[in-house]
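Student: Provided below for reference: sequence and predicted model.
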Amino acid sequence: MADDGEEKPKNFHEMELDDRILKAIAKLGWQTPTLIQERAIPLLLEGKDVLVRARTGSGKTAAFAVPVIQKILNIKQTAQHQEIKALILAPSKELCHQICGVIKELTIKCSREVRCVDVAPQVELGVQKPLLVEKPDIVVGTPTRVLKHVKAGNLDLKKSMEILVIDEADLVFSFGYESEVKELMERLPTIYQAILASATLSEDVKSLKNLVLHNPVTLKLEEPEIAPASQLTHYHLMAEEMDKASILYSLLKLHLIRGKTIIFVNTVDKCYKIKLYLEQFGIPTCVLNSELPAKIRCHSVNQFNQGIYDIIVASDEKALEEPGNFEVKKSKRKKDKESGVSRGIDFQFVANVINFDFPLDVESYIHRAGRTARGNNQGSVLSFVSIKEKSLLEQVENNLKVGQEDASIFKSYHFKLEEVEAFRYRAKDAWRAVTRIAVREARLKEIKQEIFNCQKLKSYFEDNPTDLQVLRHDKALHTVKIQHHLSDVPEYIVPPTLKGVASLGRKNKRKRDHYRTSQGSTSRFQAKKSNPLLSMDFEGFNKKKKKN
């Protein structure tokens, strides 16, 4: 967008926002708007159609949520009837849940004036009908779900809707919503303000732009697709499957990886294999994949954000839809197309992303990396790379270093397996113990376990908060025989060059456990960590010892 010479507002209070919104923003701790918020909010308040393109983690949700709430408050001053004024579409249930959560946080001081309903959850339409009969100001949902309500007569958007928002617009068509969106457009008013928010400007976004927007302003921030090197560090480590498992175990037990961590794999079965494998060493993890019910996925993310557990093992199955030269076995299991892990979800204070399986395309790598180093926080990405995946690593690096002075994006993560031979011996036994049958049994057991998470028990747990431990998603599945001695790391198997670092890690672990017990959350503690991923460079440690 051309610069018109006008000074742009630098703070929220300079944007002519309602005091109730400003108080909510202050409560959230947002001191200054991000660049996309600074540019987009004034334009949207003027009533212009806007196409927002900004990288993941840049604050796009608030960039459209704040002006939507402000416009509704303005309308309320003269409105005589309660009506639905805004429709927000998103490609996944998790993202719908997250958007609704942000809106509720921003309307905490005006919750009676501005009401938001999320219709994405897969329940009977009749269950949600009473909520829509009350005509909430904002309706959030996936295109499929919203269209079903429109067809059922539960939702009449043609009479009153004034604002349409489509978030993660570049995924809407790729998630298979093209026909639903086009049919939905025919059931909307002829005149309304439209907003498209996207991480990329793909051909699908251009098609949506022509379908939805009228004379739009395009905000394309001149920024890299991922956080800069000063904020996000990329490591790679060449290793095959068994070595990956050994290294992962060593890193976690020696506390060389600190803070909240997301481990990405490419399949659902691998999710459970990693979880069962780490269980044997007393490392609790939570799994996240498209086979889990939407409520469970959202609940897991919320608990992770609250600091109840620190490690999530997530399957990025969307990367497998266009596998290129890789063959992907078709699964008979029922998967939820309205799910997404590497895109859209606002994981908070994630210090590290570990690619146990290297992503199959550049876009998937970018979006996985976007789960960390969000806002002004620091982050690291560690990618395990096998010989077969080396070409993918080169492809990603060539794409990321375009236009950058630094010729090398990925730093080599130094790890000498011979120094942790005792760890490797343990890892082999634990990895082989996780058979296909154990993985299948774990999946079935988890479904039974998650029955306790149904909404009907909500009131019971409100009255009995100590029983909430039942709802933890990182509990052991116990489909593999647990050898309790494996959870401890004897001093004699810790490499001499790492004893100082490992003991420091255990000391920090005790502090974190104490903090979790006393505060019920680790978010603030983890947010302050300055060096979440330590390179296991033994030569470096030896040099430091010699100097001392």
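Tutor: Arrived safely, thanks for sending.
Student: CA atoms for contacts and neighbours, from now on please.
Tutor: Will do.
Student: So which residue is smack in the middle of the chain?
Tutor: I345 (3.2 Å; C-alpha atoms, centre = their mean).
Student: Mind telling me what element the residue lying closest to that residue once chain neighbours are set aside is part of?
Tutor: The shortest distance from I345 to any non-neighbouring residue, by C-alpha to C-alpha, 6 or more residues apart in numbering, is to L95 (5.7 Å). Using DSSP states H and E, the element containing L95 is helix 93-106.
Student: which residues sit against that helix?
Tutor: Outside helix 93-106, the residues that touch it by C-alpha atoms under 8 Å, 6 or more residues apart in numbering are 21, 24-25, 28, 61-62, 65-66, 69, 89-90, 111, 115-118, 120-121, 140-142, 294, 297-298, 338-340, 344-346.
Student: still on that earlier bit, near the residue nearest to I345, how many other residues are there?
Tutor: Neighbour count of L95, defined by other C-alpha atoms under 10 Å: 28.
Student: Just the buried residues out of the contacts of helix 93-106, in PyMOL syntax.
Tutor: This is the PyMOL syntax for the buried subset of the contacts of helix 93-106, where burial follows 16 or more other C-alpha atoms under 10 Å:
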select buried, resi 21+24+25+61+62+65+66+69+89+90+115+116+117+118+120+121+140+141+142+294+297+298+338+339+340+344+345+346
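Student: Put this next to the first one:
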Amino acid sequence: MQFSDLGLSPEILAAVAAQGYTAPTPIQAQAIPVVLSGRDLMACAQTGTGKTAGFTLPILQRLSTGRRAGGPTRVRALILSPTRELAAQIEESVRSYGAGLPLKSMVIFGGVGMNPQVAALRRGVDILVATPGRLLDHAQQKTVDLSTVEILVLDEADRMLDMGFIHDIRRVLALLPKHRQNLLFSATFSDEIRALASGLLQDPDYVEVARRNSAAELVSQRVYAVDRERKRDLLVDLIRTHNWHQVLVFTRTKWGANALAEKLVKAGIEADAIHGNKSQNARTRALAGFKDGRLHVLVATDIAARGIDIDELPYVVNFELPSVAEDYVHRIGRTGRAGSTGEAISLVCVDEHKLMRDIERLLGRTIDRVVHPGYEPDPRIAAQPIEMRSGNARPGGGRSGAPGKPRGQAPRGRAPAPRAAAGTAPSRGGSRHR
């Protein structure tokens, strides 16, 4: 199948071709006809499957064919995203694919002043991409009118629930017309997602392009057994020995990300950390350096990494295993994309054996164990409880800045935005802030 077989306009096909694409991915091939038909859609797709184009392309098609010339420009499509950088990434796709169409789009999120966004909204917008919190700010101040929305998209719905946005989502839904098309995209179909869908979607079509919670088939996975206090040294040794470049490393906490990045820099490895406590400008610089190869290692927390989109990322390292097995799938799904192979490496100490068993149970397979010479685990070391500190917590109980919020309470972002002008989008990344 080719994109030209899907009923898209010449202008959209030209924009797709300009991006170097000719054949749709499975999620695009299945989702685009459903969206064009006007039906509600519940779609499950892992990261890196092209799901953004799966809804942006048919939305552009529907809105361009139904646009009334001469009338005021009003919000006709609303796309909700859990993070600022992911919202920016989506709007960037809308602008790229809609370059030849008379449609206006913009992105709004927290962490930047309201006035530029208000001015852009007043000029009119057809497609609005937003994070829930900032959208509600505008709604409260009556600077956005959602009464004309025809299409609603909830992207990464599972992450929005994880971040505690369910109440904000319900408040947004109350502001929308009753009759509209609803599209829900999620990496997993958990019971919570199905409950949300049942109250949102009307007789939806169901699309799932990967086995539930399956790991990318092109990703080679292995576990290095190592003592907890030797993980940093092992990572340095692995990077040097194998000459790894463009390595995305996951930690559980913001403090841990900072500490590991500092260790790598001291070892002569170009590295930086990305997490919610970093300013937006700092995150944008780190992502740009990582993408163009100036940074060899990017250390990230799970929330901060949401939205990082690099087609040929070769290595993902779980410096610490996630406390939720499904997050392992999200992590390693950032490599092995677009037909490229990738490697997922986990550094596992005695404390994490149960987490590893949970992951293998989810995957339905055992991951190969290896020991790097010189880093054999000491069998005398006993397991310790894994302390899930808040993002600002430091070892020994000290804290820097305001107390961290528990999972499920999304803070209201006040960091600088990727670009000062509303409606513009930088390179991709992730943040917990709205």
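Tutor: Structure received. Computed from a predicted model, the values in this text were never measured in an experiment.
Student: What does the TM-score come to for these two?
Tutor: The TM-score (TM-score structural alignment, normalised by the length of structure 2) is 0.83; 389 aligned residues with a C-alpha RMSD of 2.6 Å.
Student: Residue in structure 2 paired with the residue nearest to the centre of structure 1?
Tutor: Mapped onto structure 2 by TM-score structural alignment, I345 of structure 1 lines up with I308.
Student: repeat for D463 of structure 1
Tutor: Matched to structure 2 by TM-score structural alignment, D463 of structure 1 sits unpaired.
Student: And S290 of structure 1, by the same measure?
Tutor: Using TM-score structural alignment, S290 of structure 1 pairs with G276 in structure 2.
Student: do you know how far that match is from A325 of structure 2?
Tutor: Separation of G276 of structure 2 from A325 of structure 2 (C-alpha to C-alpha, to the nearest Å): 22 Å.
Student: helix/strand/coil for the counterpart of H234 of structure 1 in structure 2?
Tutor: Matched to structure 2 by TM-score structural alignment, H234 of structure 1 sits across from Q221. Under DSSP: H, G, I helix; E, B strand; the rest coil, the three-state class of Q221 of structure 2 is strand.
Student: Structure 2: which residue goes with P42 of structure 1?
Tutor: Taking TM-score structural alignment, P42 of structure 1 has P33 as its aligned residue in structure 2.
Student: Count the residues that sit near the residue nearest to its match when sequence neighbours are not counted.
Tutor: Once flanking residues are discounted, P33 of structure 2 sits nearest to L6: 6.7 Å by C-alpha to C-alpha, 6+ apart. When neighbours are counted by other C-alpha under 10 Å, L6 of structure 2 registers 17.
Student: Quick check: the aligned residue for L6 of structure 2 in structure 1?
Tutor: Correspondence of L6 of structure 2 to structure 1, assessed by TM-score structural alignment: M15.
Student: again with G374 of structure 2
Tutor: Checking TM-score structural alignment: G374 of structure 2 goes with L417.
Student: What's the separation between its match and N355 of structure 1?
Tutor: 19 Å.
Student: A79 of structure 1 too?
Tutor: When distance is defined by C-alpha to C-alpha, A79 of structure 1 is 52 Å away from N355 of structure 1.
Student: Spit out the contact partners of the match of H234 of structure 1.
Tutor: 343-346, 367-368.
Student: From the residues you listed, which land in helices?
Tutor: Among the contacts of Q221 of structure 2, no member is found in helices (DSSP state H).
Student: if we can go back for a sec, and A79 and N355 of structure 1? which has more neighbours close in?
Tutor: N355 (22 against 11).
Student: just checking, that one touches F384?
Tutor: Yes. Here N355 of structure 1 reaches F384: they are 6.0 Å apart, a contact under C-alpha atoms under 8 Å.
Student: excluding its backbone neighbours, what's nearest I366 of structure 1?
Tutor: Using C-alpha to C-alpha, 6+ apart, the closest residue to I366 of structure 1 is I226 (6.4 Å).
Student: Likewise for V181 of structure 1?
Tutor: P143 (6.1 Å).
Student: now the strands for the stretch 251-400 of structure 1?
Tutor: Counting by DSSP state E, counting those that start in this stretch, one finds strands in the stretch 251-400 of structure 1 at the ranges 260-265, 286-288, 311-315, 350-355, 379-385.
Student: Same list (those) but as JSON lines, adding distance to L132 of structure 1.
Tutor: What follows is these, written out as JSON lines (distance: least, C-alpha to C-alpha, whole Å):
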{"stretch": "strand 260-265", "distance to L132 of structure 1": "36"}
{"stretch": "strand 286-288", "distance to L132 of structure 1": "30"}
{"stretch": "strand 311-315", "distance to L132 of structure 1": "34"}
{"stretch": "strand 350-355", "distance to L132 of structure 1": "36"}
{"stretch": "strand 379-385", "distance to L132 of structure 1": "41"}
